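[1] Provided below for reference: sequence and predicted model.
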Amino acid sequence: ILDEPTNHLDIAAVEWLEGWLRERPGAEVVVSHDRYLLDRIVDTVWELSLKGIETYRGNYSAYVQQRAERRRYHGARYRAQQDHIRREQEYIRRNIAGQNARQAQGRRKRLERLMREQALARPEVDRTVRIDFGRVDRSGDCVLETRELVIGYPDSDEPLFEIPDLMLTRGECVALIGPNGAGKTTFLKTLLGEVQPWAGEVRLGASLQVGYFAQAHEGLVPENTVLDEILTVNPKLKRSQARNLLARFLFTGDTVDRPVEVLSGGERGRVALAKLALEGANFLLLDEPTNHLDIPSQEVLEEALGTFPGTILLVSHDRYLIDVLATQVWVITPEARALKVFVGGYKTYLEARQRIAEAPKARPASRNRRCPAEMHPKSPVERRAVEARIEVLENELSQVVHELEQAGDDLEQVRLLGSRYAELEADLEAQIAIWERLARDG
């Protein structure tokens, strides 16, 4: 039984968990808002509502389709029954005291029995957020340009990673991904000017209005009420207008007077999204915007971002959101201290990654990673050091795999080992890349 197992995991760890669950022979019950995970591992969906549990066969995408079909069917049946009731009521009203009184009385008894025994409930209307970023001013064609940019803190001895010269054009949606702690948020803050580059420069384009959604919502003042936070964006906004806006984000009545410090993570996220919608930004920097959002809210945000006319730079572990929105994927590899650019959506990135993994490589043929004599690099000492590091990493990976097999249902241990496995695998790939570079140079 897994309750939100992907929370706080980076994509590499989630992919490992997904593979482990797919290969595991037992049964699982998974509570999750990770739509991509649900698409790939489940064959039955239980939807919990106030009416109870409704069962759907298939994965998440099948559930979405079946749910829409069921709702259309129930809605059509309800409307047809309501039309029948109105017609019967009208007939009874017109004839109860006339020549057809006996027929009217009979119809009234049948109608009362129908209302008592067969009346259909009104179809439920989902109570979810309504996000609309509205019309935004057009920015220049070049939104972001970097020159010899290196991300890190100026007082640090070493940078986090180097970035190839980039040019981001208007209308693109970039997904920035990488392990936890790789520096994704630091990169966003460098673009915002809150953190100085370790080296190089960032140039923002003309006519830009930047909107930033912070992962930890640090832009919210804990002592402010929900209504106060909205008025900080536009003090001239009438309180009635602010309340109408907040109602779209599920804050109604006295809830608008609650202080930010007592809100849940999901509620703070909705306040931050409401402020962002009010800012009129044409360049959105979004740091984990779906964290703490339920699936209906994720779907609404996805639709709003999909129709957004500006430019988006998105940091997220939500593979479903990335798959739908991204036109480029930027991947941070901490071990190589580099950012790689993949043009195309998330599936294109996965296909490119798979091709790289499957391509014949000039690497040692055995598990000992021994180099063919004709490929010896110029620096035997450096080569041997890299080979030794590769061998150590392989041994550590084998040990982690063994520990994972022994972990059983200890979910916390599985999570920790999964993260460790992802770190070791990334480090191993980086060392192999170094070895191949040395081989080419040799």
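    Great, that's in hand. What you see is a predicted model, and the numbers here were worked out from it, not measured in a lab.
[2] from now on I want contacts and neighbour counts done on CA atoms only, so please keep to that.
    OK.
[3] what's the closest non-adjacent residue to Glu302?
    Leu321 (6.4 Å; C-alpha to C-alpha, 6 or more residues apart in numbering).
[4] roughly how far does the residue of the chain most remote from its centre sit from Lys109?
    Going by C-alpha atoms, centre = their mean, the residue of the chain most distant from its centre is Gln99, 66.8 Å out. With the distance defined as C-alpha to C-alpha, to the nearest Å, Gln99 ends up 18 Å from Lys109.
[5] try this one side by side with the last:
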Amino acid sequence: KIVNKILFVDKVTHKITVFDGNYDDYKTKAAQIRARRAAKIADEERRIKHLSDFVARANAASPTNHSIKKAGHTRAAQLQKILAHRTQRDVEYKRVKMDLTPLRDGARFPIMVDNLWFRYPGKKLLYRNLSFHITGGERFLIVGENGAGKSTLLKLIMGFLTPERGTIDINPKTDIAYYAQEQEQLDLNKTVMENVETPEYTDLQLRAALANFLFFDMDVFKRVGTLSPGERARVALCKLLLKRANMLILDEPTNHLDPETQMIIGDNFRDFPGTIIVVSHNPEFVEQIGITRMLVLPAGRIEDYDHEKLEYYYSVNSEK
């Protein structure tokens, strides 16, 4: 609803196409372009098969059958012309389903927050008597206006900050993997592969996992410091899932990711069998992973997930 022009860089042709309109307009027009391209490729494949079959029959014909031999040479020339100028194909990579099973089962109530108070020095209170619990296996969204303390709450749960009052009890059976917006868990001097290495996985398994996050072939040997913010985010998210924790805490996991990549990455988290706590301004990602409940800040109110309510909260926040 915000943009009125989109520049699309084609990953196959590397050409830039300008689309007028918003993102919904772009999706419609881009789908039409993909459909026309697919139809053109299908027609080319049909002609290639037809000419290839004819040339094969001509080559197998008797040497004395001059007419078929001549026709075979003509068709072979036509075939070479089509092959030389055919529409570029997308490089298709097979993504392997990751084993996301946690190393151990989590607790029925992995996190209990009771009468939590917190403020930064010299600032107003972010939470006063905030209480809630997390149920094992649920998808829990923290939503609220900017500055309401969404990311701060995640840092309190992780123990990076200390409450002014109240308690945060984490069940001993809770194994947490945490994704921070800053991606400080990455070593910029190491390669993509080195950043995700862990003794529990072979190199082949790691490459398969990285393929699920769109790192193929020689991509895995790039130094992380040379990557774009979006590519670094994909490395960090892959590393997160490879920890095989039973709880994921995600702070804006789709920041820096383009919409198509968000959908691919979201599939991995949708299949995760453990518990997820997430802060996200991305309604598509929230829908995709199957949010069950929401904590609305600063009110501290717990609500069952409702798409229309969430759209309202997002719209109010974007207007401020």
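    Ah, there it is. Quick caveat: nothing in here was measured; it's all calculated off a predicted structure.
[6] can you give me the TM-score here?
    Put the two chains on top of each other and the TM-score (TM-score structural alignment, normalised by the length of the second structure) is 0.78; 312 aligned residues with a C-alpha RMSD of 3.7 Å.
[7] so the residue nearest to Glu302 of the first structure versus Ala304 of the first structure, what's the distance?
    12 Å.
[8] burial check on the nearest residue to Ile289 of the second structure once chain neighbours are set aside, number of neighbours?
    Closest residue in space to Ile289 of the second structure, ignoring its immediate chain neighbours: Arg270 at 4.2 Å, by C-alpha to C-alpha, 6+ apart. Counted by other C-alpha atoms under 10 Å, the residues lying close to Arg270 of the second structure total 17.
[9] isn't Arg270 of the second structure right up against Gln288?
    Yes: at 6.4 Å, Arg270 of the second structure counts as touching Gln288 under the criterion of C-alpha atoms under 8 Å.
[10] which residue ranges form the strands in the first structure?
    Counting by DSSP state E, the first structure has strands at residues 2-3, 30-31, 44-49, 52-57, 142-151, 161-162, 167-169, 173-177, 199-204, 210-213, 283-287, 311-315, 328-333, 338-343.
[11] tell me what the second one is packed against?
    Under the contact criterion of 3 or more C-alpha pairs under 8 Å, 6 or more residues apart in numbering; DSSP states H and E, strand 30-31 of the first structure touches strand 2-3.
[12] what is the strand it packs on packed up against?
    Against strand 2-3 of the first structure (3+ C-alpha pairs under 8 Å, 6+ apart) you get strand 30-31.
[13] corresponding residue for Leu273 of the first structure in the second structure?
    For Leu273 of the first structure, the aligned position in the second structure is occupied by Leu237, per TM-score structural alignment.
[14] from Asp169 of the second structure, how far off is its match?
    From Leu237 of the second structure to Asp169 of the second structure the distance is 26 Å (C-alpha to C-alpha).
[15] neighbour-wise, which of those two wins?
    Applying other C-alpha under 10 Å to Leu237 of the second structure and Asp169 shows that Leu237 carries more neighbours, namely 25 against 14.
[16] give me the neighbour count for the closest residue to that one other than its chain neighbours.
    Nearest residue to Leu237 of the second structure in three dimensions, chain neighbours excluded: Tyr179, at 7.1 Å (C-alpha to C-alpha, 6+ apart). For Tyr179 of the second structure, the count of nearby residues is 23 (other C-alpha under 10 Å).
[17] and Tyr179 of the second structure, what's its match in the first structure?
    Residue pairing (TM-score structural alignment): Tyr179 of the second structure is matched to Phe213 of the first structure.
[18] ok, now how distant is its match from Ser297 of the first structure?
    16 Å.
[19] ditto for Ala68 of the first structure
    16 Å.
[20] which of these two has more neighbours?
    Ser297 (20 against 11).
[21] contacting residues for the more buried one?
    Thr128, Val129 (C-alpha atoms under 8 Å, 6 or more residues apart in numbering).
[22] which residue lines up with it in the second structure?
    That one, Ser297 of the first structure, aligns with Thr261 by TM-score structural alignment.
[23] cool, and His84 of the first structure?
    Matched to the second structure by TM-score structural alignment, His84 of the first structure sits across from His50.
[24] for the residue lying closest to Tyr60 of the first structure once chain neighbours are set aside, give me its contacts.
    Distance criterion C-alpha to C-alpha, 6+ apart; nearest residue to Tyr60 of the first structure, sequence neighbours excluded, is Asp39 at 4.8 Å. Contacts for Asp39 of the first structure (C-alpha under 8 Å, 6+ apart) come out as Asn59, Tyr60, Ser61.
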